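# Need the 3D shape of this:
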Amino acid sequence: MTTPLQAQTPPLKLVALGDSLTAGYNLPGSAAFPAVLEKLLREKGISVEIANAGVSGDTSQGGLERLDWSVPDGTDGVILELGANDALRGIDPAVAEKALDAIVTRLKARGIPVLLAGMYAPRNLGSDYATRFDGLYPRIAEKHGLILYPFFLDGIAGDRVLNQPDLLHPTAEGVRVIATRILPTVERFLTTLRPRS
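Next comes the predicted model:
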């Protein structure tokens, strides 16, 4: 028995809008998060295409500035993964929150649903910063009624085996862990999308 997602034709078109964690820093394109996630979904019989709109070094504000050309018309949904560089640079969490909120608001205005992938601040920035930064993703998700995946690097953060030597960017195996862990949340997100007529 096929599900509505499995019977979906043409494929659902998603855009993964993010930074180097989406882009696949130091990895071949086939090992980047969007390609790995697309493969996992297709293996489950879900017809989907995921465009890689990751730009290494991008902050939330950078993502906002390139939003319109990064997410073309005809996009069925966006996986939004931004904020890690804001935290690494110690940018005021209010600035990141404002930019992410604006991205979601503009996508919603275009009728494009968003799955929000959260991030945690490095703990060396202090508890006050971490509390303010970590809390911005649940706030945005609640405000806009979004599905939230709380921590994009869940399962690999700080793991020397699953990260490149900089301990910031996942290895190919690390990306596979990320994609496998987020998969159920993505599947739930896909069931909320309206197929194009």
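
# alpha carbons only for contacts and neighbour counts from here, please
Noted.

# ranges for the helices of the protein?
20-23, 33-43, 60-65, 67-70, 84-88, 93-109, 127-144, 172-190 (DSSP state H).

# mind listing what's buried in the second one?
Same thing as helix 33-43. Buried residues in helix 33-43, counted by 16 or more other Cα atoms under 10 Å: 33-41.

# With distance to residue 26 added, can I get the residues you listed in CSV?
Listed next are the buried residues of helix 33-43 as CSV, based on distance: Cα to Cα, whole Å:
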residue, distance to residue 26
33, 12
34, 15
35, 15
36, 15
37, 18
38, 19
39, 20
40, 21
41, 24
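
# Just name the most buried of the helices of the chain.
helix 20-23 (a mean of 24; mean count of other Cα atoms under 10 Å).

# gap between that helix and the chain center?
With Cα atoms, centre = their mean, to the nearest Å as the basis, helix 20-23 stands 9 Å off its chain's centre.

# How about stretch 119-139?
18 Å.

# picking that back up, between the buried residues of helix 33-43, which sits nearest residue 8?
residue 41 (12.7 Å; Cα to Cα).

# and that closest one, what does it touch?
Contacts for residue 41 (Cα atoms under 8 Å, 6 or more residues apart in numbering) come out as 47-48, 183.

# Just the closest of those residues to residue 169, please.
residue 183 (19.4 Å).

# Identify the residue nearest that closest one in space, chain neighbours excluded?
Using Cα to Cα, 6 or more residues apart in numbering and skipping residues adjacent in sequence, the residue nearest residue 183 is residue 37, 7.2 Å away.

# Surely that neighbour is in contact with residue 179?
Yes. The criterion here is Cα atoms under 8 Å, and residue 37 meets it with residue 179 at 5.3 Å.

# Another for comparison:
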Amino acid sequence: MQPERSNRANPLTERLELPLLGRLLYRVVYGSIVAAFTIVSLELLYAVLRPSPRQEEFDPSDIFGDPENPHLKVAVLGDSTVTAPGVGGPHEIWVTHICRRLTAGYFVELRSFAVGGSMAHNLIDDQLGPALDFGPDLVILSVGANDALKGVTPVRFEQNLDLLVSAFREQGAVVVQSGVGDLGTIPRLFPPLATLLSRRALTFNAAHERVAARHGSHVVPQRQSPVEVWDERHMWSDDLFHVSAKGHEVWGELGWRTVAVAMGLDES
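Presented below is the predicted three-dimensional model:
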């Protein structure tokens, strides 16, 4: 007669199985993280190293309007969103669109201090001093995309942006900030990197909003334009990274509305 088998689990077997399951779970999770990191890294390398045409950059500095009108000094600090590789000339840059509309009531002197590739700390180091010396009435800060793309922490970016805005507000200037649009719409980027940068851009745009709330400045509502607009190929230049003249038209319209509100002007 054979002894009955017990239905109870063997404690020794349980002790062996649990660590084994834990190791398997660890390997699955670790492998997934490594795979995701590898995919994102490869996509980033592809976006950076993918051949693209060299595009001329521009300085939009100029004077606009009737010298008999009140003199308005406009300073713009920023990155390639201002130097505008991919447009036909400085007359197509979004800040130029804004200055032309300001001529309804002002003689406008636009001075650009922008340098392509700049991040917020570059504006502090290289552009802030000369811009303060210029003594602007209106300041446009176009910065944030490179900080988001190049790994700057949102906290660090907000600290740098706060320093910039406060310096001009203490001098009495009206300040308009560019905000950060949806970086995931850049044609050179693909999921999951595009998705990751869309979320990261939201965080940096929120930093713009907080700084503006603290100092009484204004943020261009870039996200008011439907995201589908930026899916159109003609909105982007040949390098599939910078916006085209058509994209600058959209930025210019959104920027003008913000400047008009900031200065108490008629938006029409």
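
# where does the TM-score land?
Superposed pair, TM-score by TM-score structural alignment, normalised by the length of the first structure: 0.80. Supporting alignment: 186 aligned residues with a Cα RMSD of 2.8 Å.

# The helix ranked longest in the second structure maps to which residues in the first structure?
Secondary structure of the second structure per DSSP H: the longest helix is helix 11-49. The counterpart of helix 11-49 of the second structure in the first structure, using TM-score structural alignment, is absent.

# list the helices and strands that helix packs on?
Counting contacts by 3 or more Cα pairs under 8 Å, 6 or more residues apart in numbering; DSSP states H and E, helix 11-49 of the second structure packs against helix 193-215.

# try it again with 6 Å
With contacts taken as 3 or more Cα pairs under 6 Å, 6 or more residues apart in numbering; DSSP states H and E, helix 11-49 of the second structure sits against no other helix or strand.

# How far off centre is it?
On Cα atoms, centre = their mean, the centre of helix 11-49 of the second structure falls 32 Å from that of its chain.

# Can you name the element that comes right after that helix?
Helices and strands here follow DSSP states H and E; after helix 11-49 of the second structure, the next one along the chain is strand 62-64.

# Please identify the buried residues of that next one?
63-64.

# elements contacting it?
So strand 62-64 of the second structure, by 3+ Cα pairs under 6 Å, 6+ apart, packs with strand 107-112.

# Name the surrounding residues that touch the strand it packs on.
61-67, 69-76 (Cα atoms under 6 Å, 6 or more residues apart in numbering).

# for stretch 24-32 of the first structure, same thing?
residue 172.

# hmm, back to that, which residue lines up with the residue nearest to residue 183 of the first structure in the second structure?
By TM-score structural alignment, residue 37 of the first structure lines up with residue 98.

# before we move on, the earlier item: tell me how far the residue nearest to residue 183 of the first structure lies from residue 163 of the first structure.
Distance from residue 37 of the first structure to residue 163 of the first structure, counting by Cα to Cα, to the nearest Å: 18 Å.

# Trace residue 23 of the first structure over to the second structure, please.
With TM-score structural alignment as the criterion, residue 23 of the first structure matches residue 83.

# cool, and residue 80 of the first structure?
With TM-score structural alignment as the criterion, residue 80 of the first structure matches residue 141.

# which residues sit in contact with that match?
Applying Cα under 6 Å, 6+ apart, the residues contacting residue 141 of the second structure are 76-78, 177.

# Can you get me the start-to-end distance on stretch 66-74 of the first structure?
17 Å.

# Over to stretch 39-52 of the first structure?
13 Å.

# so how far is it off the chain centroid?
With Cα atoms, centre = their mean, you get 15 Å for stretch 39-52 of the first structure.

# Ok, stretch 242-252 of the second structure next?
The answer for stretch 242-252 of the second structure is 14 Å, by Cα atoms, centre = their mean.

# Which part of the first structure matches that stretch?
The alignment places stretch 242-252 of the second structure over residues 169-179 of the first structure (TM-score structural alignment).

# ok now do the spatially closest residue to residue 194 of the second structure that is not a sequence neighbour, which residues does it touch?
Sequence neighbours aside, residue 184 is the residue nearest to residue 194 of the second structure in space, at 4.1 Å (criterion: Cα to Cα, 6+ apart). By Cα under 6 Å, 6+ apart, the residues touching residue 184 of the second structure are 194-195, 197-198.

# Let's see that with 8 Å instead.
190, 193-198.

# before we move on, what about residue 195 of the second structure?
Applying Cα under 8 Å, 6+ apart, the residues near residue 195 of the second structure are residue 184.

# Check residue 122 of the first structure too.
Counted by Cα under 8 Å, 6+ apart, residue 122 of the first structure has contacts 87-88, 130.

# Of those residues, which are still contacts in the second structure?
Retained in the second structure (both residues aligned by TM-score structural alignment, their matches' Cα atoms under 8 Å) from the contacts of residue 122 of the first structure: residue 130.

# from the contacts of residue 122 of the first structure, which is closest to residue 159 of the first structure?
Of the contacts of residue 122 of the first structure, the one sitting nearest to residue 159 of the first structure (Cα to Cα) turns out to be residue 88, at 17.8 Å.
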